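Visitor: what would the 3D arrangement of this be:
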Amino acid sequence: MTPIRVRRLWTGLGGDTLDGCLVRFGRGRIESLEPSCGPWDFMFAMPSFVDAHCHLLWLGFESVFADLSWTRSKEDILGWLSRSPSPPGGEFLRGEKWDDSAWSPGALPTLGEMDAASGGAPVFLRRVCGHAALVNSASLSLMRGAGLDPGGPGPLIVEKPVLGFDTAFPPGSGTLSTALSTAVDRALECGVTAVTTTESGRHLEAYGSRGTGLLRASISVFREDLEDRLAEASGLGIRGMKIFLDGAIGARTAAMDEPFDDGSTGLEAAGEGELGDLIADCWEAGLVPMVHAIGGRALRLLDRAGGAALRKARQGLRSQIRVEHAEDLLSAWPGGWDTGVHLFSMQPNFVARWQQAGGMYETRLGPERARALNPFGPVLRAGFTLGFGSDGMPFGPLYGLSGAVGHPDPVLGLAMSEALEAYTLGAARISGFEDLAVPLGPGRPSDMALLSASPFEAPLDEVAVEGVLASGELIRLKGTRRGGGSP
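Guide: The predicted structure is shown next:
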C-alpha cells in the first residue's frame, strides 16, 4: 500500500506527539512509523475512534425516518405531522431525535392534538434519548393489540413500550439493510472503525445478511430478547446483554436520589436478587453484562447486586461488568466498585449537550446536582478502565471530546490526552477489541483517524475528520467537523 505522510502523529500514549511521520501499512497492519519531512497527506493521525456505546440501526433510522431534531416547539411537531402523508399499508409514521429540552415553550402536545394533526395514521416519534416517544390513539390501539402495554394514556410513553417498539413492530428487511449501510458510512466518516452496538433481537438478521464491512461491531442484545436464549448467544456472535436499571434524565425516568423538577423520582427496572442472577447467568454464558445505570439509586443497586454475584461466582469464571452511563456516580462513590471487575462506559457528549450552565440537566435537577454528574476524572484516577461512547446523542467523537475537556467542574473532567485515550484505546478495551487497545506501532492494526488539525492545538470545532484507515483501506473524506456535527 502507498504510505501516508502526516505532520503530527499521536500514538495513543500520553500527551506527546511525533512530528513528521511516514506511516507504512499493509494487509491491515502497521509496518513502520518513520521520520518524514513531508509533503503532508494529513496534518494529524491517531488511533481510530471506537464508539463503545451506540445503536447502529437507530443511527441509520435517523436518516431512513424523519429527523425531528430541528423542532423547537410542540407546534413544530404538530405542523410536521399535518404536512406528512400517511404511510402506505397502515404503517407507522415515524420520526426520530426530537428534544423538548430545546423547545420554547417546552409543553408537549396533547393526545387530542396528536390525533388531529396525524389524520388517523399511527405515529411513533422517538425522543433523542430513546427512552420516550410521542404516539397517538391509533398507535396506542395497535400497541395494545400487539401485546405491548403503553403504560399510560399517551401521548407520551416511556421506557418499556419505547424500548420494545421495534421488536413488536420491526421494520422490513429492506429498511434495516438501508439503515445499517447508512450507519456504517456515518461511523467511518466520523473516524470510527469499531463500535459496541446494542440491538433488538429482531434486528440481528440485518447483521447476518449484510454485515458491517470495514466497521467492526461488537453486538449486545436487550435482555428481553436474550434472556431465554443465553445458550445460543455465542453462536449468534453476541458479546453482551443489555440490562436496564433505570431510564434517562431527559425523560425524568433515571433513578435519582432526589426528585426531578416536576416531583417525579424516576423508575427502577429490576430488583437486587433478580439483577444478581442475571449477572451470574451472563458470566456462565460467556457474556458481558452491560448494565444501564444513571441515577444514584440504580448505581448502588448495581454495586450491591454485582458484589453478591461475585461472591457466588464459580472460581476461574471471567467476571466483568460494564457500567453504562454512571452519570450520577458520585452519589454511589466510592462504594464497592472493583477495578478488576467494573468497566465504565460513559458519554461525554451528554456533558457538551445538556450539562453546561443553563442546560437541560440544570432544569431537571438544579445547578448543584447537575454540575456533579459524569465524573470522568475520579473514575480514571481511581484506576478504572474508562471507555467513551456516544449513545448516538449525537454520534461523533470530536463533539464528545468537547464535553470531556470542557466539563463544568474541571475536577470531574479530563485532559485532552485522557479524553482521546478514553475514546480510542479505552473504548476498544471495554468493547473487546484488544488489538485496538494498544498504541500505534508496527504489527498493530492500521486503523487510524486522520484529522485536519491536532486536537491538542486547535479548537475542537475547527478540527475535521479528513480520512480514515479501516481494515487496511484508506478512505479520504471531505472533512466531517466535530466528528459528525453538533446536535
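Visitor: contacts and neighbour counts: CA atoms only from here.
Guide: Fine.
Visitor: isn't residue 445 up against residue 31?
Guide: No: at 9.5 Å, residue 445 does not count as touching residue 31 under the criterion of Cα atoms under 8 Å.
Visitor: more neighbours, the two?
Guide: residue 445 (24 against 18; other Cα atoms under 10 Å).
Visitor: would you mind measuring from the more buried one to residue 346?
Guide: Using Cα to Cα, to the nearest Å, we find residue 445 at a distance of 25 Å from residue 346.
Visitor: repeat for residue 313
Guide: Applying Cα to Cα to residue 313 and residue 346 gives a distance of 26 Å.
Visitor: more neighbours: which of the two?
Guide: residue 346 (27 against 17).
Visitor: one more, so I can put them side by side:
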Amino acid sequence: MTDRTSPGAARRTVLLRNGAVHTPADPFATAMVTEGDTVAWVGSEGAADSFAASADETVDLDGALVTPAFTDAHVHTTAAGLTLTGLDLAGTRDAAEVLERVRRHAAARPGDAVLLGHGWDDTHWPDRRPPGRAELDAAAGGRPLYLSRVDVHSALAGTALLGLVRGPFARHGLPDGPLTGEAHHAVRRAALAAVTPAQRAEAQRAALDRAAALGIGSLHECAGPDISGEDDLTALLALAAARPGPRVFGYWGQAFTSAKEAEAVLDLGAAGAAGDLFVDGSLGSRTARLREPYADVHGAAHTGDAYLDAEAVAAHVTACTEAGVQAGFHAIGDAAIGTVTEGVRAAARALGIARVRALRHRVEHAEMLTPAAIAEFAALGLTASVQPAFDAAWGGADGMYAGRLGTARAGTLNPFAALLRAGVPLAFGSDAPVTPLDPWGGVRAAAFHRTPGHRISVRAAFTAHTRGGWRALGRDGAGVLVPGAPADYAVWRTGELVVQAPDDRIARWSTDPRSGTPGLPGLAPGGPLPHCLRTVVAGRTVHDAL
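Guide: Reported below is the predicted structural model:
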C-alpha cells in the first residue's frame, strides 16, 4: 500500500484494487476509486491502471472483498455500550449466577453512581425464578442497581434505585420481582438519570468503536423519553459528529398531536418521531399485545399490554405527515400491529394516501404479521424495521416464541419472504443490546430462518442490512457502491464468493459468474463469518486492521 498524503487530507483520492467489489455496476469489478467522501469509479483491474499515478493512496486488497458498509437500523447505543463497559448478564444460567456477577461488578466499579446490567433471560432457567430485591440489595452492597431483561421490556431493581423514583411508582408501590409497563419505564428513567456524563460517554464510545470494527457505517439510534432521554440523544449525536466513526441518525419515540410538536424533534437533531414509540411491549416479557392469549399463562386470559390506541396512532401520523417528519412505532404483537395499520389508514384517509406513503413511516420489529397486515404495510408504504437475530435467538420449535405462543403461532413470526413478495421495504437491525451488533450474523439469520418459508436470499438480506437502512431514511442513492454514492464501505477477509438463495429445505449456492450478480460470502450455519479489515465512512477510515 502506498500513501502520498496524511490521513487528515480533505480531498484524498484512494484506489482500491486486486480484490472484489460488490457493486451492481459491474459483477466482475475488482477495483474502486473514491474521491473525498464519494465513490468516483468502479471497474476492472486493467482499467484501474489509469488511476494509479494520480491516487493519493493505493490499497492492494490481496483478494479481499469490498462492500457497502452495513447500516444497523435499530440500536440503543448507550445501552449497547454499557454491555461492553458494564455488566453483561447474557448467558447467565440461574439467579445465583446473576447475583455473583452483580457482586463482582460492584467491586470492580466503585465509582459508578448506579450499577447497570443487561441481558438476563429466565426462559430456560431451572426454576425460572429471578433474584428477589433483598438478594439484589445484598449483592450490590446497597447501591442503586438496574438489571434489564434481554428484551429491555422488564427489569429488576434494587431498593436504593427505587428510592430515586418519583411519581406514582415510589418505592413502596412496586412489586418484588420483574417490573414491566409504566413501572419499568419509571425505574429505567431513574437509573439512566443517575448515569454520569463520563460513564455515558465511555459507553457510547465503546459501542461506536465496536460497530466500526464490525463494518457498520451507520446506526439508527432509537431514543425516547422511556428509553434514554434527550440528554443521552443529544450527547450521542454530538459525540458521533465530533469523532471518526459510524454515522448516527437519531429517532425520538414520543407521541405528538400537532405538526408543531412533531417539528420539535428536528431541534433535537433527530431524523424523525419514530423508533421505539411503544404501541406494546415484548413477547419475552409477555407485554406484546396479542389478539389471543399467551399460551404459557395459565388460569388467566393474558393478552399483553397496549400503550397506544388507533386514535393516538392516527394523531401522531397526521401530525408528523403535516410537519414533513417521518413517524414510526414499536409494534410486535398482532393486536398492536393491527392498531398501527388502523391508525395509519385513518391518517391516510384524512390527508391522502400519497402524502402518508411519501414519508415512509416505520414500524419497528413487526414480528407477528398476518397476511392482511402485510398487505396494509404495502398499501400504506410502511417500512418494516426488523431484527433477524430475534428468530435465531428465540425461534424454532423449542424456542421462547413457541413457549409463549405455541408452535403454530410462533411459526408465523418474522415473515421476511412474505414481506419482500408484497413489496414492503425491509431495514435490518440488531436492537442492540437486545441482540449484539452482528451484521453478518443478521444476514445469515434471515437466510436460515428457523421457519424455512420465511427465508430470503443472502443478497436480499444483505441489501436490507445496507441499502435498506438508507432507504428507510429516504436516501435511495446510498448504501451501494456506484459512482456518486457516499464512500461508506468495508473491506473483508472472506472465503469463496457465491450467489446464495433459499428454497423450502436448504439454502442453495451458485458460483457461476454468468448470473451477472455480484457474489457474497457463503454463510453456512455454524461456519465462520467474514472478518472486517477496514471500515470507511464518508471517505475517512474509522477502523483499520489491514
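Visitor: what's the span of stretch 360-371 of the first structure, first residue to last?
Guide: By Cα to Cα, the extent of stretch 360-371 of the first structure from end to end equals 12 Å.
Visitor: what range does that stretch cover in the second structure?
Guide: Alignment of stretch 360-371 of the first structure against the second structure: residues 400-411, by TM-score structural alignment.
Visitor: got the contact list for that stretch?
Guide: 123, 283, 284, 286, 294, 295, 296, 394, 395, 396, 397, 451 (Cα atoms under 8 Å, 6 or more residues apart in numbering).
Visitor: could I get these as JSON lines with distance to residue 316 of the second structure, secondary structure and neighbour count?
Guide: As requested, the contacts of stretch 400-411 of the second structure are exported to JSON lines (distance: Cα to Cα, whole Å; DSSP: H, G, I helix; E, B strand; the rest coil; neighbours: other Cα atoms under 10 Å):
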{"residue": "123", "distance to residue 316 of the second structure": "35", "secondary structure": "helix", "neighbour count": "18"}
{"residue": "283", "distance to residue 316 of the second structure": "25", "secondary structure": "coil", "neighbour count": "22"}
{"residue": "284", "distance to residue 316 of the second structure": "27", "secondary structure": "coil", "neighbour count": "21"}
{"residue": "286", "distance to residue 316 of the second structure": "26", "secondary structure": "coil", "neighbour count": "24"}
{"residue": "294", "distance to residue 316 of the second structure": "29", "secondary structure": "coil", "neighbour count": "22"}
{"residue": "295", "distance to residue 316 of the second structure": "33", "secondary structure": "coil", "neighbour count": "16"}
{"residue": "296", "distance to residue 316 of the second structure": "34", "secondary structure": "coil", "neighbour count": "14"}
{"residue": "394", "distance to residue 316 of the second structure": "32", "secondary structure": "helix", "neighbour count": "18"}
{"residue": "395", "distance to residue 316 of the second structure": "32", "secondary structure": "coil", "neighbour count": "22"}
{"residue": "396", "distance to residue 316 of the second structure": "36", "secondary structure": "coil", "neighbour count": "18"}
{"residue": "397", "distance to residue 316 of the second structure": "38", "secondary structure": "coil", "neighbour count": "16"}
{"residue": "451", "distance to residue 316 of the second structure": "34", "secondary structure": "coil", "neighbour count": "20"}
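Visitor: which one of the residues you listed is nearest to residue 47 of the second structure?
Guide: Residue 47 of the second structure has its nearest neighbour among these in residue 451, at 45.2 Å by Cα to Cα.
Visitor: contact partners for that closest one?
Guide: Residue 451 of the second structure touches 396, 411, counting by Cα under 8 Å, 6+ apart.
Visitor: show me what it aligns to in the first structure.
Guide: In the first structure, the residue equivalent to residue 451 of the second structure is residue 409, according to TM-score structural alignment.
Visitor: now the spatially most central residue of the first structure. Nearest residue, chain neighbours left out?
Guide: The geometric centre of the first structure, computed from its C-alpha atoms, lies nearest to residue 391 (Cα atoms, centre = their mean), at 1.8 Å. In this structure, residue 391 of the first structure finds its nearest non-sequential neighbour in residue 54, 4.3 Å apart by Cα to Cα, 6 or more residues apart in numbering.
Visitor: for the one you found, give its distance to residue 60 of the first structure.
Guide: From residue 54 of the first structure to residue 60 of the first structure the distance is 11 Å (Cα to Cα).
Visitor: now swap in residue 457 of the first structure and tell me
Guide: For residue 457 of the first structure relative to residue 60 of the first structure (Cα to Cα), the value is 33 Å.
Visitor: who has more neighbours, the two?
Guide: Shown here are residue 457 of the first structure and residue 60; by other Cα under 10 Å, residue 60 has more neighbours (22 against 9).
Visitor: what's the neighbour count on the equivalent of residue 258 of the first structure over in the second structure?
Guide: Correspondence of residue 258 of the first structure to the second structure, assessed by TM-score structural alignment: residue 292. By other Cα under 10 Å, the residues close to residue 292 of the second structure number 14.
Visitor: next one: residue 90 of the first structure
Guide: With other Cα under 10 Å as criterion, residue 90 of the first structure counts 10.
Visitor: what's near enough to touch it?
Guide: Contacts for residue 90 of the first structure (Cα under 8 Å, 6+ apart) come out as 121, 122.
Visitor: quick check: it vs residue 127 of the first structure, distance?
Guide: For residue 90 of the first structure relative to residue 127 of the first structure (Cα to Cα), the value is 22 Å.
Visitor: cool, residue 423 of the first structure as well?
Guide: Distance check for residue 423 of the first structure against residue 127 of the first structure: by Cα to Cα, it reads 25 Å.
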